[in-house]
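Visitor: only the shape, not the letters, is given here:
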C-alpha cells in the first residue's frame, strides 16, 4: 500500500471523543488529557470517552473500492472493516507506535510455525458468533481466504498474496469453480477451531499476512460473490442495517457480539453512518462543526480549509499534521529514449526544481521532499539522498 506525504487532517476534539469509544481498545488511560493541542492525536487518544449512545458519522468525497472485507485493498477500509469483520490477527487499536503491534483477534494467539516456517497453525476463539447467532468456524476462515484470493474474475479489488504463498495456489481455480467442493488442500481445517496454512516456501512474517480482512470469516451459504457487499454477515461488534450503493451505509450494534470473546472492540455508539460522495469542502466544514466525526479516506483537508486552520491559533490546535496515505512521485519510462540512458535520468533528477514541485502540492506543510520511496513512518526507514540538490 502507498504510504506517506504529510497532510493536515482535522482532528476536532469532539470527533476524537466519539472515535475513541467507537473503535479503540482500552488504552491504559493514555488519553492525552482534555485540552486540544496540535498533533496530540498522533501519540494518544484525545478526550477518550466510554459514554454509550449517539451516532458516529463518517464521510467520504468518493466511494471505497468495496465494503466487502475480502475485496478491498486500501488501509482505511482495512481499518473500518474491523467494525464488522474479525481477521485472525490485527493491529493493536492504540495510538502512535503502539498501533504497530500485532495482536490476536479471531485467533486465540499468534500463529504456531513449524516445518521451518512453511506451516502456520491458528486456533480460533470458541463461541464467536455471527449476527444470526451461528458460530464462526475454521471452515469459514478457509472459505474467506479462498474466495478473496482465488476468484479474481469475481473479486479482483484486493491483493492476492495468499495465492502467491500457499502450496498449490497457482493451480487452484477458486471456490466458485471448484466442483469437488473440497477447497484448496494447503488450507487445512482438522476441527472447528483449527486452521493450518501450508506454504510453498518458508515465510517468517506470515502473521502479518493474516491481519488482512481477507481472513475474516465468511459463511459459504451466505456468500453472493460480488454482491456480498450488499448483505455482509458480521462477525464484529457492529452489523449492517442498510447499504445504499454509492450513497450511504449504516451500521448498528451486533446483538450477538460478546466482549467475552473479543478483547479489542467496544459497543459505545448506537449507530455508525457513512455518507459517500460528499464534497471535500463540506466534509471539512462538518468536521470543524462536529456534525461529521471522521473523514473516512483520511487524506487531509483541502487547500482552502488548510489555510484557514493554519491561520487560526485555536483551530490549528485541533489538527494533526502527520504522515498520511501516499507518496507523490514522477515516473520516467526507462524503455523510451533518452531515458533508457541512466545519465539522462540523473540529469532530470538534478535539474527538477523540487521546491517548486512541493509548492505546487501545497507547500512544506503538505509534504516533505522525498529522497527515498520508504516514508519516515515505516519501520526500517533511514534518511539518505543519493542525488542531493539544493
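Guide: Cool, the structure landed. The shown structure was predicted, so the numbers you read here are calculated from the model rather than taken from an experiment.
Visitor: when you work out contacts or count neighbours from here on, use the C-alpha atoms and nothing else.
Guide: OK.
Visitor: for residue 247, which non-adjacent residue is spatially closest?
Guide: residue 276 (5.0 Å; Cα to Cα, 6 or more residues apart in numbering).
Visitor: show me what contacts the one you found?
Guide: Residues counted as contacts of residue 276 (Cα atoms under 8 Å, 6 or more residues apart in numbering) are 59-63, 246-248.
Visitor: ok, 6 Å please
Guide: 59-60, 62-63, 247-248 (Cα atoms under 6 Å, 6 or more residues apart in numbering).
Visitor: for those, work out which two are farthest apart.
Guide: 62 and 248 (11.1 Å; Cα to Cα).
Visitor: which of the contacts of residue 276 fall in strands?
Guide: Secondary structure from DSSP state E places 59, 248 of the contacts of residue 276 in strands.
Visitor: pasting the second one now:
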C-alpha cells in the first residue's frame, strides 16, 4: 500500500476515503529536533531543511514520492529553479565534464515588493555565503569537493576573519572583493560552473545539498540572522515566543512555474525542541498536532521505515592537545572499543516499533559496501574489561585516562552515555558527561577550533546516509573531508584510507567498488577514529493525525513534503 493509500485509509479514527483535496487550515508540526534559522547558509537539521523546501526553490530537486523505495540511487533529480537538465548533447556540459552551464527559469520571483526575478547572481551569492568564515552547513563539504575554488574561498574567508569579529558589512565586502572561480553569472539567467575534476552526478549533488539562491537583501545580515525571503509556496513570518515557526502563503509564488510543489493548507506552524513526552502526548492537547517526529513517540508507525542509519557511534577528537592518556592515543580508543557493552547501549537506545541491530562496522545495512563483520569482538557483545585494561597497560603504570564525553540532551542518549561511562569506569577510564541540545552539539562539533582547544574528547553521534547521493562522497564526508560543515568531526586523516577512497572513485565495476568500500571500512576501524554501536531503521514520521491526507516523502530528506499535505475538514484531529 502506498503512502497515499495509507493516508486515505487512516483506520478507526477516520475510516472513510476522501477523494478530492481540501484547501485551507493550519498544518501543525512538532519535533524533538531544533528548528534553525530558515537560511540556506546555516541549515543543517532535517526539520529545518524540510521547512526550507516549502519556502525556497533549488536549482535541482528530487520530486516527492508515494511508493517505496523512497530513497535510493534510482531517484532522479529534476529541474526546479533550473530551466532544464544540463547535458553534453545539449551543449551545456563540456566534453571533459569540467564545465557546466545552468540556465535558470525567468519566471521565478522573490517575495519582494514588487516581486523581483531570481537571477544567477543570487545563486553565486548563496555559494559565497555557504563558504563564509562562519560556515556550518553540511552542504559545504560535498560542494567544496567538486566546485573549483570553493574550498580556497572558505579558507581565505576564515583567515580574513580569524582575528576580527565578523559583521554583515565585512562579509559583503569580502564577497565583493573575492571571485569564486567555480561559479559565474554569465547573465541574469545563465550560471556557469567550473569543476575541479569531471563529475557526472553534479545535478544529483546540487539536488541533495539543496542549493538555493539568496537575494541581495541578505548582504545586510550575518548568516542565520537574515529576514527570510521566499521563492516557494510559503514564506516565513516569524517565530513566536513559544518557539513556533510560522509559514503563510507567499503571494509571489506561481504554481504554474513550480512543477514540484503544491499548496493546500493556509498556514504551517512548526515547533522544535520538544521533549519525547510532548510528542507522545501530541494528539491529546487542545490544539491538534498533525505530524510529529521523535524517537519513541509511537510504537505503531504511520509509515514504514525507509532505510538504515548508523544510529549511534562514538567519534574521537584527534585534533586536540597530545595528552599522556588522551584520545589521540590509539590504546585509549582501543580500550573504549573493547569496554563498551553494546547490548546494553542498544537496549537504552531502542525505540518501540523501530528495527535496530548492533553495528560493528562503519557502513550501516543497505549502504554499498556494508558487510557484517566485527573488528573488535567481545564475549556476547557485552564488552571485555580484561582486554580493555590490557590495552590501557600500553600507556604505562601511571596513566590515568580521563575523557570528556559529549552527548545529545535526549533521555535515551543520556541513558546510553551513562552506560558508556560506567563501562569505561570499570576499566579505569574516567568519563565526564556533558549534554547539549542536538543543534548546539552539532554546532560545537562542526567548529574545529573547539577540537583543537581540547574542549571535548569523544562524542556520541549518529549518521544517516543520503542514499540519493554518491555513496563515496557520503563516506568521504564522514571520515576524510576536513572542511567546515563536514561530518569528520574528529579530524581523522589516513593516507591509506585516502588511497582506498581514490580507488573506489576510479572503480567502474559496482561489485568491485563495494568490496573496496568494505576495505575502507576495515581500514578505518583498524585506526578507530570512531566506534560504531547501533544501526537503526530510518523512520520519516512518528505520528500523524487522522485528518492528514496525501503523504509524500522527499527522498533526500526522508521527510514529508509539507506542500503536498491537505487536511480533511470532516475528520477531527
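Guide: All right, it came through fine. Not measured: the values here are computed from a predicted model.
Visitor: need the TM-score from the superposition.
Guide: The TM-score (TM-score structural alignment, normalised by the length of the first structure) is 0.73; 339 aligned residues with a Cα RMSD of 3.6 Å.
Visitor: before we move on, back to that, just the buried ones from the contacts of residue 276 of the first structure?
Guide: 59-60, 62-63, 248 (16 or more other Cα atoms under 10 Å).
Visitor: which residues of the first structure does stretch 405-416 of the second structure align to?
Guide: Under TM-score structural alignment, stretch 405-416 of the second structure corresponds to no residues of the first structure.
Visitor: start and end of that stretch, how far apart?
Guide: 12 Å (Cα to Cα, to the nearest Å).
Visitor: now do the buried residues in that stretch.
Guide: For stretch 405-416 of the second structure, by 16+ other Cα under 10 Å, it's 405-410, 412-416.
Visitor: return the set of buried residues in stretch 343-352 of the second structure.
Guide: Buried residues in stretch 343-352 of the second structure (16+ other Cα under 10 Å): 343-346, 348-351.
Visitor: closest to residue 430 of the second structure out of these?
Guide: Out of those, the member with the shortest distance to residue 430 of the second structure (by Cα to Cα) is residue 345, at 18.0 Å.
Visitor: any idea what the closest one aligns with in the first structure?
Guide: Match for residue 345 of the second structure (TM-score structural alignment): residue 357.
Visitor: and the strands in the first structure, which stretches?
Guide: 6-10, 55-59, 89-91, 102-104, 112-114, 119-123, 187-191, 194-198, 238-244, 248-253, 271-275, 294-295, 319-323.
Visitor: just how off-centre is the first one within its chain?
Guide: Which is strand 6-10 of the first structure. How far strand 6-10 of the first structure lies from its chain's middle: 18 Å, per Cα atoms, centre = their mean, to the nearest Å.
Visitor: just the fourth one next, same as before
Guide: Put simply, strand 102-104 of the first structure sits 15 Å off its chain's centre (Cα atoms, centre = their mean).
Visitor: check which helices and strands that strand sits against.
Guide: strand 89-91 (3 or more Cα pairs under 6 Å, 6 or more residues apart in numbering; DSSP states H and E).
Visitor: ok, residue 86 of the first structure - how many residues close by?
Guide: 28 (other Cα atoms under 10 Å).
Visitor: residues in contact with the counterpart of it in the second structure?
Guide: Per TM-score structural alignment, the equivalent position to residue 86 of the first structure in the second structure is residue 57. Residues in contact with residue 57 of the second structure (Cα under 6 Å, 6+ apart) are 81, 231-232.
Visitor: restricted to helices, list the buried residues of stretch 343-352 of the second structure.
Guide: 343-346, 348-349 (DSSP state H).
Visitor: dump those to CSV, plus distance to residue 378 of the second structure.
Guide: Below are those laid out as CSV (distance: Cα to Cα, whole Å):
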residue, distance to residue 378 of the second structure
343, 11
344, 13
345, 14
346, 15
348, 19
349, 20
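Visitor: among the strands of the first structure, which is nearest residue 152 of the first structure?
Guide: Of the strands of the first structure, the one closest to residue 152 of the first structure (Cα to Cα) turns out to be strand 187-191, at 18.3 Å.
Visitor: check which helices and strands that closest one is in contact with.
Guide: Against strand 187-191 of the first structure (3+ Cα pairs under 6 Å, 6+ apart) you get strand 194-198.
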